[in-house]
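no letters, just coordinates:
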């Protein structure tokens, strides 16, 4: 999801720079909504798990896309086995194909056990932009917010807030504590401590973002501890409504996750907690500085980062990159957010 989200500012800048360009974005159905409200951008939902599986599935997808339009250029912004098959079919039919530079070898040397090379790598958004430049479409990317929200979406979020008697009288902090992999998740038992310390300093309300039964169960446990300060957003709003809510927050506490990217793209002040992954690999919060990143230094833990996207095990066995980050450290940094 994070990779797809980071394509949004690039596609939006492209069509804003070139008024005669129309873009078809082929993506999973659950990600199509990221592009639906951008002018001259048409999402094509492709269910690659069931409808378009394997070689024959890619052939069917290719046929449908070919019937849809005569493309001037095909951009492979994933460089995955599926997109390799798809772009090969377009090449056979004589269409120009440009593949973005994923930087696999550079990222590998960043995460290898010995002799790490940790010179900061280009951000993924910049890699996407460079691919379009290679295709003959140079442009610059402006300032956030990058996600397009309809007035109706904002109104729906406003109605949800009113329905739940949520009127902003105190600081609003969003919390998104979950990620796909264990090496990205700051110990969950720390969040109650953070919330308790912040509540002791000033009036604050916490909005909890996520999804899934386990996540909601954890959120409910926090709500029992802090019934007047906790609002569970998970499962209550659609994705774009959540984005409209994020824009009303004073800050967002998250880990290396899609919610971090979404908050950054909406221009929300944020603090992201990093463990086994590393922002300089190219996935840091876009257009955010060091004020948005909390991590144990590589001088203290030379094993960092141990992976590009995260994993379930720790080479040391103790996930020190996460456990050494204390609630006090997080609270101090959250108070600095502007």
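Everything's here; your move. The model shown is predicted, which means the values in this text are computed figures rather than measured ones.

going by C-alpha atoms from here, please, whenever you check contacts or count neighbours.
Will do.

for residue 200, see how far away residue 184 is.
28 Å (C-alpha to C-alpha, to the nearest Å).

show me which of the two is the more surrounded one.
residue 184 (26 against 9; other C-alpha atoms under 10 Å).

below is an additional structure, to be compared with the one above:
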């Protein structure tokens, strides 16, 4: 989900800077809402578990796509499935992303420790290869969404500043320990409204318990559609997230994002779009010198699973408060 969300600011820049282009995005049906605010972009939903499953399914998909007679195809994924699909597509202009796998391997093996090309820049280079130079330094974002009645009932009438917190990630090594996150939530909920994000039965149960323990805390996990969650995120003052999809969804909507990093590191190129470097809170590499242990956080040495816990709760709270203060300062100017 994060990879898909990271394409959004790049596609928005592409359509703003080249308004004559018409873009078709091939992605899963679930991700269609991500592209709702981008001009000249339509989505072609792919059913990888049904009619487009397997090699024959990809052949069938290619036959459907070939009817459009695309000028060029930009492969922003560069995996086996997209390589197979390429064989069936009728176009002379097919450019795939360079994911920098060699450089990332050097980074996670400890041989090199320096910032790599960001994923957003890698996406942009694909379009530059096709002849469309992109400037990502002056991004345009959609206005905050109007919340529907269902969402307003869920959030209540609290007019405090709103902080979103997404405490989960695909791998435990990327997560802030939940006992410490509860302390963060407790501190923030005294002055702000806290909105919790997550998914899946186990995560929802944990967040429900947190909601019951603190005032000014609302758990929306499992209660809204993706599009409705995006509406809520677009109205946040700041999002606190792990190195995970919610960080990228908030960033693509122009929301300030504070991220907590465990065994992964922003140097691998997956920092949220258009966020100041100091918004990334990093595990202590003096205690955990092998960080980043992997690109996706699925591999780490013994004792590294709770590396993010080396970031004190008060540091997280102070960072969020400083971000809100900065936003208020800009508003009053």
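Happy to help now that I have it. All figures in this text were calculated on a predicted structure; none of them were measured in a lab.

overall similarity of the pair, as a TM-score.
These two chains, once laid on top of each other, score a TM-score of 0.90 by TM-score structural alignment, normalised by the length of the second structure; 324 aligned residues with a C-alpha RMSD of 2.0 Å.

give me the contacts around the lengthiest helix in the second structure.
The helix of greatest length in the second structure, counted in residues with DSSP state H as the criterion, is given as helix 313-332. The set of residues external to helix 313-332 of the second structure that reach it, using C-alpha atoms under 8 Å, 6 or more residues apart in numbering, is 180-181, 183-184, 187-188, 237-238, 240, 256, 258, 279, 281.

closest to residue 217 of the second structure out of those residues?
Closest approach between the contacts of helix 313-332 of the second structure and residue 217 of the second structure, by C-alpha to C-alpha: residue 188, at 9.5 Å.

where's the residue mapped onto that closest one from the first structure, which helix or strand?
Taking TM-score structural alignment, residue 188 of the second structure has residue 198 as its aligned residue in the first structure. If you go by DSSP states H and E, residue 198 of the first structure is part of helix 190-201.

which strands and helices sit next to that helix?
Applying 3 or more C-alpha pairs under 8 Å, 6 or more residues apart in numbering; DSSP states H and E, one finds that helix 190-201 of the first structure contacts helix 327-334.

if we can go back for a sec, contacting residues for the match of residue 188 of the second structure?
Counting by C-alpha under 8 Å, 6+ apart, residue 198 of the first structure touches 204, 331.

so where do the strands sit in the first structure?
Assignment of strands within the first structure using DSSP state E yields the ranges 23-27, 41-45, 74-76, 97-99, 171-176, 204-208, 230-232, 251-255, 270-273, 293-294.

would TSV of those strands with distance to residue 214 of the first structure and mean neighbour count be doable?
Output for these, formatted as TSV (distance: least, C-alpha to C-alpha, whole Å; neighbours: other C-alpha atoms under 10 Å):
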stretch	distance to residue 214 of the first structure	mean neighbour count
strand 23-27	27	18
strand 41-45	28	18
strand 74-76	35	18
strand 97-99	38	17
strand 171-176	13	21
strand 204-208	13	22
strand 230-232	13	20
strand 251-255	17	26
strand 270-273	21	26
strand 293-294	25	18
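
could the ones you listed go into JSON lines alongside distance to residue 10 of the first structure?
Formatted as JSON lines, the strands of the first structure follow (distance: least, C-alpha to C-alpha, whole Å):
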{"stretch": "strand 23-27", "distance to residue 10 of the first structure": "11"}
{"stretch": "strand 41-45", "distance to residue 10 of the first structure": "12"}
{"stretch": "strand 74-76", "distance to residue 10 of the first structure": "12"}
{"stretch": "strand 97-99", "distance to residue 10 of the first structure": "15"}
{"stretch": "strand 171-176", "distance to residue 10 of the first structure": "25"}
{"stretch": "strand 204-208", "distance to residue 10 of the first structure": "28"}
{"stretch": "strand 230-232", "distance to residue 10 of the first structure": "32"}
{"stretch": "strand 251-255", "distance to residue 10 of the first structure": "23"}
{"stretch": "strand 270-273", "distance to residue 10 of the first structure": "21"}
{"stretch": "strand 293-294", "distance to residue 10 of the first structure": "23"}
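
quick one, longest helix in the first structure?
Across the first structure, the helix with the greatest residue count (assigned by DSSP H) is helix 54-68.

who's in contact with that helix?
Looking at what lies outside helix 54-68 of the first structure - C-alpha under 8 Å, 6+ apart - the contacts are 46, 48, 51, 52, 82, 85, 86, 89, 90.

so who does the last one touch?
Applying C-alpha under 8 Å, 6+ apart, one finds that residue 90 of the first structure lies in contact with 62, 74, 96, 97.

just the closest of those residues to residue 154 of the first structure, please.
Minimum separation from residue 154 of the first structure among the contacts of residue 90 of the first structure (C-alpha to C-alpha) is found for residue 74, which lies at 34.0 Å.
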